[in-house]
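Colleague: coordinates only, no sequence provided:
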């Protein structure tokens, strides 16, 4: 399963590290890919959208599916 999110308030390498760490801690074994230029986060290896979205929100960002 592939989950994709737009995260418009992600703007730097620090944001990438924080989001990646939050998602991998919430969903061990998930792979996180971040396209900073397009503000897109792709998570593979889980179908648990509420946990992934909650991890990104908990890190201080505003994800939307897409």
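Modeller: Nice, thanks for sending it over. Everything numeric here is computed off the predicted structure, so don't read it as measured data.
Colleague: please count neighbours and contacts with C-alpha atoms only from this point.
Modeller: Noted.
Colleague: all helices for the protein, in order.
Modeller: Counting by DSSP state H, residue ranges of the helices within the chain are 13-26, 49-58.
Colleague: also this one, for the comparison:
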């Protein structure tokens, strides 16, 4: 995923997140950028970024 969206891999973290702990199905939590990082913020504001996350083409 990090190669697909060209974002820094910050590694795996272990934590007791409620969203994962209380889920009734298998779940994975991903963070695809951070708003306190200017480069990530610019990507997050781009619709193409989300299309790449969903593996859809950005071309029309």
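Modeller: Yes, it's here. Everything quoted here is computed from the prediction, not taken from an experiment.
Colleague: TM-score them against each other, please.
Modeller: Taking TM-score structural alignment, normalised by the length of the second structure as the basis, the two superposed chains have a TM-score of 0.31; 36 aligned residues with a CA RMSD of 3.6 Å.
Colleague: circling back: kindly reformat the helices of the first structure as JSON lines containing mean neighbour count.
Modeller: What follows is the helices of the first structure, written out as JSON lines (neighbours: other CA atoms under 10 Å):
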{"stretch": "helix 13-26", "mean neighbour count": "16"}
{"stretch": "helix 49-58", "mean neighbour count": "17"}
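Colleague: now the ones you listed as TSV including distance to residue 42 of the first structure?
Modeller: Shown next, in TSV, are the helices of the first structure (distance: least, CA to CA, whole Å):
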stretch	distance to residue 42 of the first structure
helix 13-26	10
helix 49-58	10
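Colleague: residues near residue 48 of the second structure, how many?
Modeller: Residues within reach of residue 48 of the second structure, counting by other CA atoms under 10 Å, total 16.
Colleague: go on, residue 49 of the second structure?
Modeller: Burial of residue 49 of the second structure is recorded as 19 neighbouring residues (other CA under 10 Å).
Colleague: wait, what's in contact with it?
Modeller: 5, 43 (CA atoms under 8 Å, 6 or more residues apart in numbering).
Colleague: mind doing that once more with 6 Å?
Modeller: Contacts for residue 49 of the second structure (CA atoms under 6 Å, 6 or more residues apart in numbering) come out as residue 43.
Colleague: name the element it belongs to?
Modeller: In the assignment (DSSP states H and E), residue 49 of the second structure maps to helix 47-53.
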